[in-house]
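Novice: Requesting a structural model of the entry that follows:
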Amino acid sequence: MTSVFSFFLLAGCAQQHSLQEIENSSSSFYGAINDRGELFSQQSVPGKVFAAQLNCDDRADFAAPLNYRVDKPILSSAPSQAPLPSRMNPTRNTLPLSPGDMIEIMMEYGEGFNGSYVLDNLGLLTLPILEPIHASGMSPRELSQRVEIALIKANIFRPVTASVYVKVLHLAAIEVPVTGAVFQPGRILINNKRANNEMDQRVVAAGDYTHRRLLSEAIRGAHGARPDAKLDQVILIRQGWQIEVDLTGILSGLPVKDYPLIDGDQVIVPSTGCFQPHLVRPSQITPKGFRVFMSNLIDSAQNNSSAAVGPYATNLPYGTKLLQAAVSANCVGGKEWTNASRKVMLASINPITNQTQVVERSVEQLMRQANRDDINPYVMPNDAIACYDSNITNIRDVARTIVDVLSPFLLF
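Specialist: From the prediction side, this is the model:
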């Protein structure tokens, strides 16, 4: 009688909702290949950032990630969308100057002007006696001509003697806003080089080269392009003008024009709205690896430490699927008769719809149907993976609980 009473008591206190199937409000899981994609509207940057009243309802979309559709025009803040003019064309060989760049001015009979200069935050070049000269966005040759004109207008040099040479010593770090189909949109700092002996030698040499002030580096600084990115139409906006850049050659091995960036540039990676599996691989513009959250609180491993779920297990290479992540979390293996019916839960946030999606798969199903993408989806950065015990383990724990409850009564 006591056993029956204890059984119904445990059954009434058990959380029955844990036995129900997980339902998702989204149409499809982010990672499904054979779907038609997500339909989303063109979003705009929120007009209000700070509100005077203590009401945050009108700022619900503040800092929301922007998903730019490629079937609609992408407009910048400039009134014109004509191609880049020759003076701003990034295809020219000389990289325009940016605030923070270090240059050297050299001229004959110019002892009071020769020396090294750094462009200030506004991109101005400050020379003795002269008014500040706007140098940002100019090539060294264009800046030298502007300095010559300024010296002639100030009656310091004659036209025949005003010959100025501008030498680039060091390209500074710049901040570039990157938005669209990237994992972490925002302002990205690129070309942040530390001082060393090689840099001292470069300052002495004429010119400077950096591989960290390129378009691909800005996308990688935003944690890489997402699988729904349209890489053949990446938008580069400079001083109100925009061009489309094809970066698909980075993944296919074909030649790519990787444009150098200057301060004030803006990068937009449009979205196709569809998951593209060929983009889920490490590359120069996609993540090499990422962090996931794992929990392996199963009977054979009472905690993550004893289950060897450490930092190396939770850092996975880009392109990892759910079965591989389950093996990394030690959810696969063990006693076949008692542990074969384990389950794995995957929680992920769809970056397009911004909805949290949860799927549950059987370990046996993952192993036998690993080739099906709907059963074995890709794991994305910051996903959560948890392991659940098998049915036999659950029944055994229920029996142990009943014994623990009845033990005090059996002593009388």
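Novice: all contacts plus neighbour counts: C-alpha atoms, from now on.
Specialist: Will do.
Novice: Need the three-state assignment for residue 346.
Specialist: strand (DSSP: H, G, I helix; E, B strand; the rest coil).
Novice: residue nearest the centroid of this structure?
Specialist: By Cα atoms, centre = their mean, the mean C-alpha position of the chain lies nearest to residue 223, the distance being 2.4 Å.
Novice: Can you tell me the element that residue falls in?
Specialist: For residue 223, there is no enclosing helix or strand under DSSP states H and E.
Novice: Could you tell me how far it is located from residue 359?
Specialist: 25 Å (Cα to Cα, to the nearest Å).
Novice: Residue 366 and residue 253: what is the separation?
Specialist: 33 Å.
Novice: What ranges does the stretch 251-400 of the chain have for its helices?
Specialist: 311-314, 322-328, 336-339, 363-368, 391-410 (DSSP state H, counting those that start in this stretch).
Novice: One more sequence to fold, the one below, so I can look at both together:
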Amino acid sequence: MSILKFWIAGLITTVAAIGVSVPSWALPLSPGDRLRLFVAGEEEIPEAERFSATYEVNLDGYIKFPYLDPIAAAGREVSEIEQDLVKALLEGGFFQPDFLKVSIQLFEWAPIQVTVGGAVFEPGRVLINDTDSKGRDLPASIATVSGDYPPERYLTFAILTAGGIKPNANIEQVRLVRGEQEQVIDLSGVFSGSPVEDIPLIAGDQIIVPTRELPQYYLARPSQLTPSTIPVFLSNLTNPNNGRELRIQEVEYGSRLSQAVIAASCVGGTETTNADRRALLLQTDRTTGETLAIERSVEDLVKKPNDEQVNPVLMPRDSVACYDSTVTNVKSIFDFIGDIFNPIRIIKDIFIP
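Specialist: Below you'll find the model as predicted:
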């Protein structure tokens, strides 16, 4: 008997858990979305008097059909609009119930603006699904294509558009706020390979990526939530007045300081002159404006490539500069003295490439 009670209690708990699960949103409409309405039997009616046409959700979130009151569309699904339209047409006496056949199909998804905050590289308002219109300038009689898949109107793409997540992002507790509703989404499957519920967005949605106290560097790799490559400023100057060695390099996201040092040609060469070279990493938080300077021995970077304290992960728009060794600096001093006593060499350097 006790076993039966335990089983029933467990069943009730399971049902209750299912009943209070957070609802998932389908792909709802936003201002600017375009729908194609087909009403059967209108072929013999003059085109100017037909209900069949292409309609667009207005800025106020409503669709205006001829002779009818506006129908709310923003935040709702196409099937709901179709039901409201059928009801309005019947109540208005435009069609008999037995002869009314209506079909509303999605023709084109519009670009929308959402806000992204928290542990992302470029927080703020972003425009997503900013694609060229496939039929906005076509007459209604021609623009009959229906159906559209907007991969850029989903949660993961909005986060990526905001620069992607930082290594200290809590991707298991991403918050999506829509009006008075809020949903918490676990996006860890983007990195683990487990299923991910990628939520479709509407205009005005707010996304908040919580911040962890400590960074998780396994997040620093190309993914749906992070950039494939990042720009890094590299400088390797023996003579600081020569700007030819300053450049912007695109590196794979997740690369470390040692890889930038190699890309800047700071590693290798004669051991006597180059073994004591040093590298300087400048990281600026674009949100706070705070700049962090990290100096490392090139030799340490080569010997301890897996030490995160010695060899940190590069972030977007980091700056890496290489300093010459003591031997090279002494050589530069003697070269400078030689230039003073031999000005002809300076003239050659200026006029002879």
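Novice: tm score of chain vs chain?
Specialist: Aligned and superposed, the two chains score 0.80 in TM-score terms (TM-score structural alignment, normalised by the length of the second structure); 312 aligned residues with a Cα RMSD of 2.8 Å.
Novice: coming back round to it: which one, of the helices of the stretch 251-400 of the first structure, ends up nearest to residue 350 of the first structure?
Specialist: helix 322-328 (15.9 Å; Cα to Cα).
Novice: Roughly how far does residue 401 of the first structure sit from residue 107 of the first structure?
Specialist: 90 Å.
Novice: Neighbour count: the two, which is higher?
Specialist: residue 107 (18 against 15; other Cα atoms under 10 Å).
Novice: State which helix of the second structure is the longest.
Specialist: helix 2-19 (DSSP state H).
Novice: Quick check: the aligned residue for residue 337 of the first structure in the second structure?
Specialist: For residue 337 of the first structure, the aligned position in the second structure is occupied by residue 272, per TM-score structural alignment.
Novice: okay, now that match: neighbour count?
Specialist: There are 11 residues near residue 272 of the second structure, going by other Cα under 10 Å.
Novice: wait, it sits on residue 326?
Specialist: No. Using Cα atoms under 8 Å as the test, residue 272 of the second structure is too far from residue 326 to be in contact (9.8 Å).
Novice: Would you mind measuring from the aligned residue in the second structure for residue 268 of the first structure to residue 228 of the second structure?
Specialist: By TM-score structural alignment, residue 268 of the first structure lines up with residue 208 in the second structure. Using Cα to Cα, residue 208 of the second structure is found at 22 Å from residue 228 of the second structure.
Novice: now residue 296 of the second structure
Specialist: Counting by Cα to Cα, the gap from residue 296 of the second structure to residue 228 of the second structure is 26 Å.
Novice: And for residue 100 of the second structure?
Specialist: With Cα to Cα as the criterion, residue 100 of the second structure and residue 228 of the second structure are 52 Å apart.
Novice: quick one, what contacts the residue nearest to residue 231 of the second structure when sequence neighbours are not counted?
Specialist: Once flanking residues are discounted, residue 231 of the second structure sits nearest to residue 250: 4.6 Å by Cα to Cα, 6 or more residues apart in numbering. By Cα atoms under 8 Å, 6 or more residues apart in numbering, the contact list for residue 250 of the second structure reads 229-232.
Novice: measure residue 250 of the second structure to residue 233 of the second structure for me?
Specialist: Taking Cα to Cα, one finds residue 250 of the second structure at 9 Å from residue 233 of the second structure.
Novice: go on, residue 209 of the second structure?
Specialist: Residue 209 of the second structure is 28 Å from residue 233 of the second structure, by Cα to Cα.
Novice: okay, these two: which has more neighbours?
Specialist: The residue with more neighbours, out of residue 209 of the second structure and residue 233, is residue 209; 24 against 19, by other Cα under 10 Å.
Novice: The more buried one and residue 119 touch, don't they?
Specialist: Yes. Counting by Cα under 8 Å, residue 209 of the second structure touches residue 119, with 5.4 Å between them.
Novice: Mutual contacts of those two, please.
Specialist: Looking at what touches both residue 209 of the second structure and residue 119 (by Cα under 8 Å, 6+ apart), the common residues are 165, 169-170.
Novice: what about residue 75 of the second structure, distance to residue 175 of the second structure?
Specialist: According to Cα to Cα, residue 75 of the second structure and residue 175 of the second structure sit 18 Å apart.
Novice: now residue 80 of the second structure
Specialist: In terms of Cα to Cα, residue 80 of the second structure sits 26 Å off from residue 175 of the second structure.
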